[in-house]
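K.L.:
below are the sequence and a predicted model; questions follow.
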Amino acid sequence: MSTAMAERSWCVVVPHHAQGARMARHRLTVELSDVIDPHLLADVVSVVGELVGNAVRHADPLPGGVIRLAWRLRSGPEGDVVGVRVTDGGSAAAPQMRLVGPEALDGRGLHIVAALTMRWGVERDGLGQSVWAELRIPVEQGLRIPAEQGVRIPAEQGVTAAPQ
């Protein structure tokens, strides 16, 4: 069950290259390991790895050669949710799931995202293109956020932190 704290959010920029996905997974693990169940954390990290990997492979970077990753923990009408958003400079075609055969070497990333999340989608704005996903936190797990931590960084305001 959730504590009195209803929301916690954070964002970071990572390089638009192969190491960006590794850096994003690492930062997310550090930030969320004390807040959500390890099994759910593994799913969140897998989703983010797929989304950042897709951004590196298929999209242009944001100015400065980066990709922006934001996450938010919140309580809502459907229960506690972990939301993630990966923003890049956009691509000619919107991300979509492809039909792939068993011998294909790639093309399963968004299928993995769809399987692990309750919903996902794509939005375009003046900054670029964002792919977002939401994962439900089972009631028995709940959020483990001490009330004194309060809201961290409001991701929707575009605050970013450089990766360490």
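P.N.:
Received, thanks.
K.L.:
going forward, measure contacts between C-alpha atoms and count neighbours the same way
P.N.:
OK.
K.L.:
Gly109 touches Glu50, doesn't it?
P.N.:
Yes: if you go by CA atoms under 8 Å, Gly109 and Glu50 touch, sitting 5.6 Å apart.
K.L.:
now the element after the helix or strand that contains Val84, going C-ward?
P.N.:
Assigned by DSSP states H and E, Val84 belongs to strand 79-88. Later in the chain than strand 79-88, the nearest helix or strand by DSSP H and E is helix 109-116.
K.L.:
which elements pack onto that following helix?
P.N.:
helix 38-58 (3 or more CA pairs under 8 Å, 6 or more residues apart in numbering; DSSP states H and E).
K.L.:
then this one, side by side with the first:
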Amino acid sequence: MSRAVLLPHAPSSVSTARRRLCSDLRDAGLQSARVNDAALVLSELLSNALRHASPLPDPFPPDCIEAAWSVGTDDGDGWLEIAVTDGGAATLPRIARPSASALGGRGLDIVAHIAAKWGTEVDGGVTTVWAVLEVAVEEATDGPVVDEPETARA
């Protein structure tokens, strides 16, 4: 099961993408706790992209970012990959060390604690931040296959 969604470079895209992700993962049979973890990871990655990065460059539609997720198995282990692609920023995403009273700066630390691994890839003017969560093998093999990218406009 996989999906890629183009979203407006706007705060409302976080809830739009989160709803689609949760629906897909529930349809694929993932447990509620893992669906909630995935929704949190996607929310953090999208929020960071919207706050710190530019929209995707040409040839993508104007003022868009992309969220993608896929569920599968590899050598008997189940996984869920979540990725957000944007037009990049002046610096690469990194885990911050905010003060105890800071109102933000904890998103990637949360992602790092939930995900088995996470990282950043840069290809020209496009940056992708991804995270991989472990899921039960039976979760990763059930459910519909969705392989056509969709465009969501809020």
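P.N.:
All right, it came through fine. Note that the structure is a prediction, hence the values are computed from the model and not measured.
K.L.:
quick one: contacts for the residue of the second structure sitting at the aligned position of Val66 of the first structure?
P.N.:
Aligned counterpart of Val66 of the first structure in the second structure: Cys64 (TM-score structural alignment). Residues near Cys64 of the second structure by CA atoms under 8 Å, 6 or more residues apart in numbering: 6-9, 55-56, 86.
K.L.:
neighbours of the residue nearest to Cys64 of the second structure when sequence neighbours are not counted, just the number please.
P.N.:
Nearest non-adjacent residue to Cys64 of the second structure, counting by CA to CA, 6 or more residues apart in numbering: Pro8, 4.5 Å away. Neighbour count of Pro8 of the second structure, defined by other CA atoms under 10 Å: 22.
K.L.:
kindly report the same for Ser13 of the second structure.
P.N.:
24.
K.L.:
is it true that it touches Arg19?
P.N.:
No: under the criterion of CA under 8 Å, Ser13 of the second structure is not in contact with Arg19, lying 9.9 Å apart.
K.L.:
and Tyr106 of the second structure, what pairs with it in the first structure?
P.N.:
For the record, residue 106 of the second structure is Arg, not Tyr. Checking TM-score structural alignment: Arg106 of the second structure goes with Arg108.
K.L.:
distance of its match from Gln96 of the first structure?
P.N.:
10 Å (CA to CA, to the nearest Å).
K.L.:
do the same with Val56 of the first structure
P.N.:
15 Å.
K.L.:
more crowded one of those two?
P.N.:
Legend: neighbour count by other CA under 10 Å for Val56 of the first structure and Gln96, higher for Val56 (21 against 12).
K.L.:
which position in the second structure aligns with the more buried one?
P.N.:
In the second structure, Val56 of the first structure lands on Leu50 (TM-score structural alignment).
K.L.:
for that match, which residues are in contact?
P.N.:
9-11.
K.L.:
what is the burial count for Thr91 of the second structure?
P.N.:
Neighbours of Thr91 of the second structure (other CA under 10 Å): 8.
K.L.:
doesn't Leu135 make contact with Arg119 of the first structure?
P.N.:
Yes: assessed by CA under 8 Å, Arg119 of the first structure is found in contact with Leu135 at 7.5 Å.
K.L.:
which residues touch the nearest residue to Gln31 of the second structure once chain neighbours are set aside?
P.N.:
Excluding the flanking residues, the one nearest Gln31 of the second structure by CA to CA, 6+ apart is Glu139, at 7.5 Å. Shown in contact with Glu139 of the second structure (CA under 8 Å, 6+ apart): 28-31, 78.
K.L.:
regarding the alignment partner in the first structure of Glu139 of the second structure, what is its secondary structure?
P.N.:
Alignment note (TM-score structural alignment): Glu139 of the second structure maps to Gly142 of the first structure. Recorded secondary structure, Gly142 of the first structure: coil (DSSP: H, G, I helix; E, B strand; the rest coil).
K.L.:
next one: the one 3 residues further on
P.N.:
Going by three-state DSSP, the secondary structure assigned to Ile145 of the first structure is coil.
K.L.:
please verify my assumption that it contacts Val35.
P.N.:
Yes: using CA under 8 Å, Ile145 of the first structure and Val35 qualify as a contacting pair, with a distance of 5.7 Å.
K.L.:
those two: which has the busier surroundings?
P.N.:
Ile145 (21 against 17).
K.L.:
now the more buried one: how far from Asp43 of the first structure?
P.N.:
Distance, Ile145 of the first structure to Asp43 of the first structure, by CA to CA: 19 Å.
K.L.:
how far out from the middle of the chain is stretch 132-149 of the first structure?
P.N.:
Centroid separation for stretch 132-149 of the first structure versus its chain: 14 Å, with CA atoms, centre = their mean, to the nearest Å.
K.L.:
fine by me, thanks again.
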